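**Q** what's the 3D shape of this:
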Amino acid sequence: MEAEKIDNSLAELIDTKLQFNFKIDKDEISQHKNDRKIAFKSYKTQVVERQGNNKKWKK
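**A** Now for the predicted structure:
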């Protein structure tokens, strides 16, 4: 009886820990995707600014 309680408690702790780790992994993946989006937007902004600067000088 005592051993079953301990086993159940350990199984519950392991399950909780796994769920927590999966949530952290999802959050990290989500953060990396956002970082890439921000970097791409920054790159696009730089390209547009360069094109605008080139137009000013060509006149």
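**Q** hey, let's count contacts and neighbours off CA atoms from now on
**A** Noted.
**Q** which stretches of this structure form helices?
**A** Along the chain, counting by DSSP state H, helices occupy 2-58.
**Q** Tell me, how many residues neighbour K5?
**A** 10 (other CA atoms under 10 Å).
**Q** oh, I was asking about R36
**A** Counted by other CA under 10 Å, the residues lying close to R36 total 11.
**Q** Let's see this one next, to set against the first:
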Amino acid sequence: MPQLFALAALAVGGYVLAKAVRREMNRVEARVSKSAADKAKRERVATLERDPDTGRYRPREG
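**A** Presented below is the predicted three-dimensional model:
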């Protein structure tokens, strides 16, 4: 019977730990996403144009 209590305690502890880890991961992901969105708003994105000679895309000059 004591083994059953220990197993139940481990299961509950694992559940609580998994829930805390998931909550922390969501918090970090939200912070990183917000930071990336803020950075994207601040930085200017270069327009690409195709170079007819090489066929590669390069940032537009000017």
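**Q** where does the TM-score land?
**A** Scored against TM-score structural alignment, normalised by the length of structure 1, the superposed chains reach a TM-score of 0.69; 44 aligned residues with a CA RMSD of 0.9 Å.
**Q** Quick check: A9 of structure 2 vs L48 of structure 2, distance?
**A** 58 Å (CA to CA, to the nearest Å).
**Q** Over to M1 of structure 2?
**A** 70 Å.
**Q** Then A18 of structure 2?
**A** 44 Å.
**Q** and what of R31 of structure 2?
**A** Distance from R31 of structure 2 to L48 of structure 2, by CA to CA: 30 Å.
**Q** Pull the contacting residues for T45 of structure 1.
**A** Counting by CA atoms under 8 Å, 6 or more residues apart in numbering, T45 of structure 1 touches no other residue.
**Q** aligned partner of it in structure 2?
**A** Superposed on structure 2 with TM-score structural alignment, T45 of structure 1 falls opposite V32.
**Q** Could you do N21 of structure 1 as well?
**A** In structure 2, N21 of structure 1 lands on A8 (TM-score structural alignment).
**Q** Q31 of structure 1 too?
**A** Match for Q31 of structure 1 (TM-score structural alignment): A18.
**Q** Neighbours of its match, how many?
**A** 12.
**Q** so how far is F5 of structure 2 from it?
**A** 20 Å.
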